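A.B. asks: need a structure here:
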Amino acid sequence: MTNSTIKLLQENIKKFRKTKNLTQAKLSLLTNISKDYITAIECGKRTPSLKRLILIAQALEVDIRELFTPQN
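C.D. replies: This next block holds a predicted model:
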């Protein structure tokens, strides 16, 4: 992934999480991904695998493609 794609991904995950009123801890519980890893994704320190992206998209109730689509 390019740097701009990673930045978009981290911004969208955080935005969708906040829109759903989910804390990082709650998203962690819903996805079975550690809170520290969720934090690292949102800060751009980790790039999630496809498997983890699918889990995150399901927990956020969005199509995985929306995680890579610029939001207004």
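
A.B. asks: going forward, measure contacts and count neighbours with C-alpha atoms only.
C.D. replies: OK.

A.B. asks: mind listing what E66 touches?
C.D. replies: E66 is in contact with N12, counting by C-alpha atoms under 8 Å, 6 or more residues apart in numbering.

A.B. asks: what about it, distance to D36?
C.D. replies: Distance, E66 to D36, using C-alpha to C-alpha, to the nearest Å: 23 Å.

A.B. asks: In the protein, which residue is most central in space?
C.D. replies: Nearest to the geometric centre of the chain sits I13, at 3.2 Å (C-alpha atoms, centre = their mean).

A.B. asks: That one: what's its closest spatial neighbour, skipping adjacent residues?
C.D. replies: Spatial nearest neighbour of I13, chain neighbours left out: L67 (6.4 Å); criterion: C-alpha to C-alpha, 6 or more residues apart in numbering.

A.B. asks: Could you also give me the structure for this next sequence, so I can compare it with the first?
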Amino acid sequence: MKNTIRQLRAERSWSQAHLADLLSVSRQTVIAIETGKYDPSLPLAFAISKLFSLPIETIFTPDQESA
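C.D. replies: Model (predicted):
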């Protein structure tokens, strides 16, 4: 799954550690989500969506091969 978290975080000048603190997850989790190595749980995806005030489908999109 692709996502725009890195871009959204950069637009707000947030570090990965700051975003991790806001979401109550580890910095390693943020890194894994940003690089596409980990798909967040549905509750975490909703928390990310709420934090950025954007719909989930705006932040997360399926990879072409899995669509």
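
A.B. asks: TM-score for these two?
C.D. replies: Overlay of the two chains. TM-score (TM-score structural alignment, normalised by the length of structure 2): 0.77; 61 aligned residues with a C-alpha RMSD of 1.4 Å.

A.B. asks: picking that back up, so the residue nearest to I13 of structure 1 touches T5, yeah?
C.D. replies: No. L67 of structure 1 is beyond contact range of T5, at 9.7 Å (criterion: C-alpha atoms under 8 Å).

A.B. asks: Give me the common contacts of these two.
C.D. replies: By C-alpha under 8 Å, 6+ apart, no residue touches both L67 of structure 1 and T5.

A.B. asks: Aligned to L8 of structure 2, what sits in structure 1?
C.D. replies: Aligned counterpart of L8 of structure 2 in structure 1: F16 (TM-score structural alignment).

A.B. asks: where does the helix or strand harbouring that match sit relative to the chain's centre, distance-wise?
C.D. replies: F16 of structure 1 belongs to helix 3-19 when elements are defined using DSSP states H and E. Helix 3-19 of structure 1 sits 6 Å away from the centroid of its parent chain (C-alpha atoms, centre = their mean, to the nearest Å).

A.B. asks: again, but for stretch 50-62 of structure 2
C.D. replies: Centroid displacement of stretch 50-62 of structure 2 relative to its chain, using C-alpha atoms, centre = their mean, is 8 Å.

A.B. asks: Buried residues in that stretch, which are they?
C.D. replies: Applying a neighbour-count criterion of 16 or more other C-alpha atoms under 10 Å, one finds I56, I59, F60 buried in stretch 50-62 of structure 2.
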